[in-house]
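1. with the input below, show me the fold.
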Amino acid sequence: MQEAYVALGANLGDREASLRNALGRLAAEPDIEMLGISPAYETAPIGYTDQPSFLNMVVRVGTGLQPIELLRRLLAIEREMGRVRDIRWGPRNIDLDLLLVGDTRLDTPELTLPHPRMGERAFVLVPLRDVWPENVDFPWARELAEMSLEQEGISQWADWASELELGQ
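-> Model (predicted):
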């Protein structure tokens, strides 16, 4: 079993319901154990900015799945929830991004690990820091310290971790 980190985001429809739905689907996967859930943060869009604000969060999971299989499960959840991909960085009802799987380094057409742009994005680094194990140095601490969260347009929305049962 290895740890993996998954970023979740939504900015269409009932964003909170979409994140909760995705969390439930992840927790129901037989080879995925939820280990940590960050608070949800409201964040300004980047790239394509003519769209509503996002709710973003990160979950820490334990899994025996290989990274490609874990990615495929995440993409299946997106499809089941009606995700449509038509504008890069555009609006979406749900987005599940695989950020890290253990210390795996991978660069294939299907998957790059660690996620290639995560160190540039407060909407990933802030919730990732929230679920990062306390006894392990956070490798993006400098990048996060250099970001102005106000300028990045990020603020805490809600914390549901206490509502959900987590594995230890």
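2. going forward, measure contacts and count neighbours with C-alpha atoms only.
-> Will do.
3. isn't Ala40 up against Leu23?
-> No. Contact criterion Cα atoms under 8 Å: Ala40 and Leu23 do not qualify, at 11.7 Å.
4. which stretches of this structure form helices?
-> Listed in chain order, the helices found in the chain under DSSP state H are 15-28, 67-80, 122-131, 141-146, 149-152.
5. re the thing from before, Ala40 and Leu23: which is more packed in?
-> A direct count of neighbours by other Cα atoms under 10 Å for Ala40 and Leu23 places Ala40 higher, at 25 against 16.
6. the structure of the following sequence is requested for comparison with the preceding one:
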Amino acid sequence: MSQHKVILLLGSNLGDQKKNLETAIEKIKGRCEILNISEFLTSEPVEFVSSNIFCNIALIISTALSPIQLLDFVKNIEVEMGRTNDSKASGAYCDRIIDIDIVKFNGLKFLSERLEIPHQKNLYERDFSKILLNAFI
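-> Have a look, this model is predicted:
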């Protein structure tokens, strides 16, 4: 089984945000190897209005999962942690206990209804993610 180098971006703006991110990281470690972790970064919500500040972190992982298998894995973590809505399904952003985005997957370009790799908004449009990813890219 070949290993894939993947960049994930995690965010939380409900409850104990840092604890939520740490819990998600522990769950990711169950199926993936963590190669690098950024510092925590707080940021204002993007593309929606909320009084809840986000805490974000970026990871580099190694995984044998395919892009869709990895997407299913991280979406399951979100549900396990109590996330009840998905912005892809609802078409709108809102407060969330955890959000896990696949930003890059090796050098792969992939597009489906559920997943776009590389994640264009996180790479090129969102200031907080550019700050977090700067050390990795």
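7. one step back: just the helices of structure 1: most buried one?
-> When neighbours are counted by mean count of other Cα atoms under 10 Å, the highest per-stretch mean among these falls to helix 122-131, a mean of 22.
8. name the residue most distant from the centre of structure 1?
-> Among the residues of structure 1, the one whose C-alpha is farthest from the average of all C-alpha positions is Asp50, by Cα atoms, centre = their mean at 21.7 Å.
9. contacts only, for the closest residue to Glu42 of structure 1 other than its chain neighbours.
-> Closest residue in space to Glu42 of structure 1, ignoring its immediate chain neighbours: Leu55 at 4.5 Å, by Cα to Cα, 6 or more residues apart in numbering. Remark: with contacts taken as Cα atoms under 8 Å, 6 or more residues apart in numbering, Leu55 of structure 1 is in contact with Gly9, Ala10, Asn11, Arg15, Glu16, Ala40, Tyr41, Glu42, Thr43, Trp157.
10. apply 7 Å and report the result again.
-> Residues near Leu55 of structure 1 by Cα atoms under 7 Å, 6 or more residues apart in numbering: Gly9, Ala10, Asn11, Arg15, Ala40, Tyr41, Glu42, Thr43.
11. which position in structure 2 aligns with the first one?
-> Think Gly9 of structure 1. Alignment note: Gly9 of structure 1 maps to Gly11 in structure 2; criterion TM-score structural alignment.
12. so how far is Gln120 of structure 2 from its match?
-> Here the distance between Gly11 of structure 2 and Gln120 of structure 2 works out to 17 Å (Cα to Cα, to the nearest Å).
13. more neighbours, those two?
-> Of the pair Gly11 of structure 2 and Gln120, Gly11 is the one with more neighbours under other Cα under 10 Å, namely 26 against 12.
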